[in-house]
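S.K.: Next comes the sequence, and after it the predicted model I'd like to discuss.
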Amino acid sequence: MNPYDMIRAHMMRTIPFATHTGVEITRITDGEAEAILPATPETQNHIATPHAGAVFTLGETASGAAMAGAIAPILLECRPVAAEASIKYLRLAKGQLTATGKTSIPGAEALSALKAEGRIQFDVNVSITDETGELVNEMTVAWHVKSG
């Protein structure tokens, strides 16, 4: 099993709220990740669109997976914390959602800073599309990562 698959499996086991909402991480690479939120009655709101809380959980999960992918070689030696997040609800979503997170800096830069300074802060930008492929949400999560 490659390190990214190991991170994905670990995150799916250790983030029970994301699992409870039905979020599934489908891909992790160096500084990028993808997660889905299936369309279910439990994740919908009163107008039959994805509930804002479930959408936020989807985006935050994708951001955490992208962050973890960026620092994969030393992830177990670090303490990452989501320090701030913002989300824009651009239009009503239809059906299953897909969130794609990308770190604002390359993984190599994050690793170098962590090794040199023992901490780093960076954003993960997340785009969320619905089953039609339309962009429905944009999210930014600021991650603070401390080594040791």
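M.R.: Okay, I see it.
S.K.: Every contact and neighbour count from this point should use C-alpha atoms.
M.R.: Will do.
S.K.: which residues of the chain fall in strands?
M.R.: 24-29, 32-37, 78-89, 97-103, 119-129, 135-147 (DSSP state E).
S.K.: let's bring in a second one:
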Amino acid sequence: MNNFYFALLSTLFAVVVVAASVIAKKLGSLRDPLQIWDGLNNIGLLPIRMRAWIFTTVVGFANPYSKSINYRITELRKGKACGVMRETKKISNPFRCVHAGALVTFGETVGGLAVFTLLGKKDRAILTNINAEYIKVSRGLLTASSVLQPLKDREINELVSEVLIKNAAFETVAKLTLTWRVDLKDK
């Protein structure tokens, strides 16, 4: 009987992975991450953790480098993105803390999603500068958040966002300042 349940769970898992891959390929890129996020949240039968995993998998297909770290997006709203990342051996440095590169990848992914929620379908944004300030040794469960105000001036060429990464004790371990070149075409 245990083999039956294992086979059933394995099949279900495979179906979910294939579905996430199909969704990502149909979208091509993450032009409207809120549409995907809201669509997943409207599926009532999926557990919340499964929705976050599917969304993060879709983000990984659109941005393959982000798959190099193990993170989950936990909240996405207009101008706001939050995510969590647990320290693992894969992303640790020789000093038994999270590697600076993993922190930057995590922060850039969360900050990018916050920026993309503010853009229209024809708008473009490209990261031109990252400034990372490492404040404290990062260990354990980390939370990243980025909050931006809605774009009121459609004539801007540059957008600066900030990402705070905190540990389980709510101490800031890193602060990233991301500078984006934006091309706003949607009016």
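M.R.: Looks like it came in fine. The structure presented is a predicted model; accordingly, all values stated were derived computationally and were not measured.
S.K.: just to revisit the earlier point, now, of the strands of the first structure, which is deepest in the fold?
M.R.: Highest mean neighbour count among those (mean count of other Cα atoms under 10 Å): strand 97-103, with a mean of 28.
S.K.: now what about that one, what contacts it?
M.R.: By Cα atoms under 8 Å, 6 or more residues apart in numbering, the residues outside strand 97-103 of the first structure that reach it are 31-39, 58-59, 62-63, 65-67, 70, 122-131.
S.K.: Please apply the same query to stretch 71-83 of the second structure.
M.R.: Residues from elsewhere that reach stretch 71-83 of the second structure (Cα under 8 Å, 6+ apart): 34, 37, 52-53, 55-56, 84-86, 106, 110-111, 113-115, 117-118, 143-150.
S.K.: Show me how far it is from its chain's centre.
M.R.: 7 Å (Cα atoms, centre = their mean, to the nearest Å).
S.K.: What range does it cover in the first structure?
M.R.: Alignment of stretch 71-83 of the second structure against the first structure: residues 23-35, by TM-score structural alignment.
S.K.: Straight-line length of the matching stretch, end to end?
M.R.: 7 Å (Cα to Cα, to the nearest Å).
S.K.: do stretch 84-94 of the second structure as well
M.R.: 22 Å.
S.K.: quick one: buried residues of that stretch?
M.R.: Using 16 or more other Cα atoms under 10 Å as the test for burial, stretch 84-94 of the second structure gives Val84, Met85, Arg86, Glu87, Thr88, Ile91, Ser92.
S.K.: and the residue nearest to the last one when sequence neighbours are not counted, how many residues sit next to it?
M.R.: What sits nearest to Ser92 of the second structure in space, not counting adjacent residues and going by Cα to Cα, 6 or more residues apart in numbering, is Val98, at 4.4 Å. Taking other Cα atoms under 10 Å as the criterion, the count of residues near Val98 of the second structure is 23.
S.K.: Tyr134 is in contact with Val98 of the second structure, correct?
M.R.: No. Val98 of the second structure is beyond contact range of Tyr134, at 11.1 Å (criterion: Cα atoms under 8 Å).
S.K.: List the contacts of the aligned partner of His99 of the second structure in the first structure.
M.R.: In the first structure, the residue matched to His99 of the second structure (TM-score structural alignment) is His51. Each residue near His51 of the first structure by Cα under 8 Å, 6+ apart is listed here: Thr43, Gln44, Asn45.
S.K.: repeat for Glu131 of the first structure
M.R.: Lys94, Gly95, Gln96, Leu97, Thr98.
S.K.: if you set the cut-off to 6 Å instead, what comes out?
M.R.: Gly95, Gln96 (Cα atoms under 6 Å, 6 or more residues apart in numbering).
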